[in-house]
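Peer 1: Okay, sequence plus prediction incoming.
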Amino acid sequence: METQQIHRGRLIDHLHLVVRDVAASRRFYEAVLGALGIPMGGGGEDWFWADELFVSSADSEAAAGELTGRHHFAFQARDRAQVEAFHAAALAHGGRDHGAPGERPYHPGYYAAFVLDPDGNNVEAVYHGPAQRSAASVHISFDA
């Protein structure tokens, strides 16, 4: 796997999911990430990746034979329409509804949808609203 760009100041650098059925997960993630405008980065018979998400089977060299547990993570969306497209793509490609697109009480403008992927991970797409976008786009850089 090659890194396209390093983003300093993020809390999470990357996420690795070990799944039961790589083909089912690939169909699901290609669809939901495509709805968010995120291209697939690459893959092989028992793994694939996109941006900072790496997914493999338990048989892959990186997995050490163990499935990961249930996780919750969120992808950023550019607008409400992307949240809705994410939700529709997920349901059409093996995901299960876990919260239809809509406003959430977390902060004003928080618009999100939740789905369960083929392994039961709680996957979210969130748009923080126009008032939150400027605050969310502040980047912290660290000098080496």
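Peer 2: That came in fine, so what should we check first?
Peer 1: okay, CA-based contacts and neighbour counts for the rest of this
Peer 2: Will do.
Peer 1: hey, which strand is longest across the protein?
Peer 2: The longest strand of the chain (DSSP state E) is strand 96-103.
Peer 1: and the next element down the chain from it?
Peer 2: Downstream of strand 96-103, the first helix or strand assigned by DSSP states H and E is strand 111-116.
Peer 1: For that following strand, give me every contacting residue.
Peer 2: If you take CA atoms under 8 Å, 6 or more residues apart in numbering as the criterion, strand 111-116 is touched by 80, 83-84, 86-87, 90-91, 95-104, 122-129.
Peer 1: and the direction of it versus that of strand 96-103, what angle?
Peer 2: Here strand 111-116 runs at an angle of 180 degrees relative to strand 96-103 (axes from the mean of the first three to the mean of the last three CA atoms, to 10 degrees).
Peer 1: So for stretch 32-52, what gets flagged as buried?
Peer 2: For stretch 32-52, a neighbour-count test (16 or more other CA atoms under 10 Å) marks 32-36, 40-41, 46-51 as buried.
Peer 1: hmm, which of the contacts of strand 111-116 are the buried ones?
Peer 2: In terms of neighbour count (16+ other CA under 10 Å), the buried residues within these are 80, 83-84, 86-87, 90-91, 95-97, 101-103, 122-129.
Peer 1: contacting residues for the residue nearest to the spatial centre of the chain?
Peer 2: Closest to where the C-alpha atoms of the chain average out (CA atoms, centre = their mean) is Phe75, at 4.6 Å. Counting by CA under 8 Å, 6+ apart, Phe75 touches Val123, Glu124, Ala125, Val126.
Peer 1: For the third one, what is the enclosing helix or strand?
Peer 2: By that I understand Ala125. Per DSSP H and E: strand 122-127 holds Ala125.
Peer 1: the inter-axis angle of that strand versus strand 111-116?
Peer 2: Relative orientation of strand 122-127 versus strand 111-116 (the same axes, to 10 degrees): 160 degrees.
Peer 1: got another, please set it beside the one above:
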Amino acid sequence: MVLAAPEFVEAELVEMFRQIEVAAELQHRVFADGVMRGQKCTKADARHEVSPEEIYGYIVGRQVTWPGRFAQRAVRRHMSPIRNAVSAESIVAQRNTPQFLEDRLMRLAKPRIDIGFPTNDVQPLLAFWQGQIGLPFDHLLPIRKGQKQHRHDLLGSVLKINELVEPIPDRPRSGYRELLIAREGLPSSQTMTDPEGNRVTLVPKGTFGIARIGIRLAVRDLAAHRRFYIEALGLPEGPRAGEAATFLAGDTVLLVEQAADAPSDAGMEGKGWRYITFQVFEVDREHAHVLQHGGREARAPVTLGTTARISMVRDPDGNWIELSQRASITGSLAVKT
């Protein structure tokens, strides 16, 4: 998922020699109107699937983890004629066709992810996040009767502390395990937990490639989540971070690692980190695409007054993901048909 910010160019190779079909993402210049989705890889051989990220690494010299010698041979054997025959200019021209835009792009309105959690006791949390972590308070947003959202600036992302009147049930925590915040000049990482046990680590800028924030996610099946983040959400895969795979949402780094204690059916209710948010231009379109590519529906798109149109989807472990079409960012809540 390449977001609408001046860091990337997106393009696609749509015909591969013999049995390989890939989508190759070129990310050196910007297109402000959207992002290119990762494409489902096809089998080059029964022994291995060559992914778009692996092909992409071969094309532009990106550092990726190669899965084996067969994949390297397959890419070298098949990419030479394609690379010679297809120019970057022709790829860009194809990308700008209406059908390509309709089929392949997820247009995001903000190049980073937000994160949120609920609470019944907001004051100690405000003291921690504003005082100890140093996040600026932005504003208080009424969500519905019995729920107010305390929004904090998180280096361009938003920390959403949802104050609830109704008691929060005691449920297992979600797969979202940790928020990482980059700090310029910090000599070493500092891990803390807030008054309700939410883990946060301040890290030197550049740790795991984090320039602003990172989010650590524990999952039961790393391969299944890799498919979900590439195919349903269109996130490009970054370099490995130890045992974790990384996925890049603009300048937010998602660190996804397999864990035996990851939930099998994470819920929205309960304490702790509960959901992340992508700001998009067209909620209904993106919601439908996620469902078509392996995501589960949690809440169908709905308009919240004049503030936003939102929906909720779930990843393979049931972790909740909000898609938000926010009027203050997009300028419109209209549903396009």
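Peer 2: Looks like it came in fine. It should be emphasised that the depicted structure is a prediction, and the values quoted were computed from it without experimental measurement.
Peer 1: Out of the contacts of Phe75 of structure 1, the closest to Gly69 of structure 1 would be?
Peer 2: Among these, Val123 lies closest to Gly69 of structure 1 (CA to CA), at 13.4 Å.
Peer 1: neighbours around the counterpart of Arg226 of structure 2 in structure 1, how many?
Peer 2: Under the alignment (TM-score structural alignment), Arg226 of structure 2 pairs with Arg26 in structure 1. Per other CA atoms under 10 Å, the neighbour tally for Arg26 of structure 1 reads 20.
Peer 1: host element of Arg26 of structure 1?
Peer 2: Assigned by DSSP H and E, Arg26 of structure 1 falls within helix 22-35.
Peer 1: on that earlier part again, please name every helix or strand in contact with the longest strand of structure 1.
Peer 2: Counting contacts by 3 or more CA pairs under 8 Å, 6 or more residues apart in numbering; DSSP states H and E, strand 96-103 of structure 1 packs against helix 80-92, strand 111-116.
Peer 1: Specify the angle between that strand and helix 80-92 in degrees.
Peer 2: 170 degrees.
Peer 1: longest single helix anywhere in structure 2?
Peer 2: helix 69-85 (DSSP state H).
Peer 1: so that helix corresponds to what in structure 1?
Peer 2: Using TM-score structural alignment, helix 69-85 of structure 2 corresponds to no residues of structure 1.
Peer 1: Just give the closest residue to Ile310 of structure 2, not the sequence neighbours.
Peer 2: Closest residue to Ile310 of structure 2 apart from its sequence neighbours, by CA to CA, 6 or more residues apart in numbering: Ser324 at 4.4 Å.
Peer 1: Kindly report the same for Leu67 of structure 1.
Peer 2: Val18 (4.8 Å).
Peer 1: and if you look at His72 of structure 1?
Peer 2: Leaving aside its sequence neighbours, His72 of structure 1 sits nearest to Asn122 (CA to CA, 6+ apart; 4.6 Å).
Peer 1: Likewise for Leu15 of structure 1?
Peer 2: Nearest to Leu15 of structure 1 is Leu53, by CA to CA, 6+ apart, at 5.0 Å.
Peer 1: Could you point out the residues of structure 1 onto which stretch 103-115 of structure 2 aligns?
Peer 2: Using TM-score structural alignment, stretch 103-115 of structure 2 lines up with nothing in structure 1.
Peer 1: what's the span of that stretch from first residue to last?
Peer 2: 28 Å (CA to CA, to the nearest Å).
Peer 1: With stretch 7-23 of structure 1 instead?
Peer 2: 29 Å.
Peer 1: Quick one: map Arg177 of structure 2 onto structure 1.
Peer 2: By TM-score structural alignment, Arg177 of structure 2 lines up with nothing at all.
Peer 1: now whichever helix or strand Arg177 of structure 2 is part of against strand 320-326, angle please.
Peer 2: If you go by DSSP H and E, Arg177 of structure 2 is part of strand 176-183. Interaxial angle, strand 176-183 of structure 2 versus strand 320-326 (the same axes, to 10 degrees): 50 degrees.
Peer 1: list the helices and strands strand 176-183 of structure 2 packs on?
Peer 2: Taking 3+ CA pairs under 8 Å, 6+ apart as the contact cut, strand 176-183 of structure 2 packs with strand 199-204, strand 213-219.
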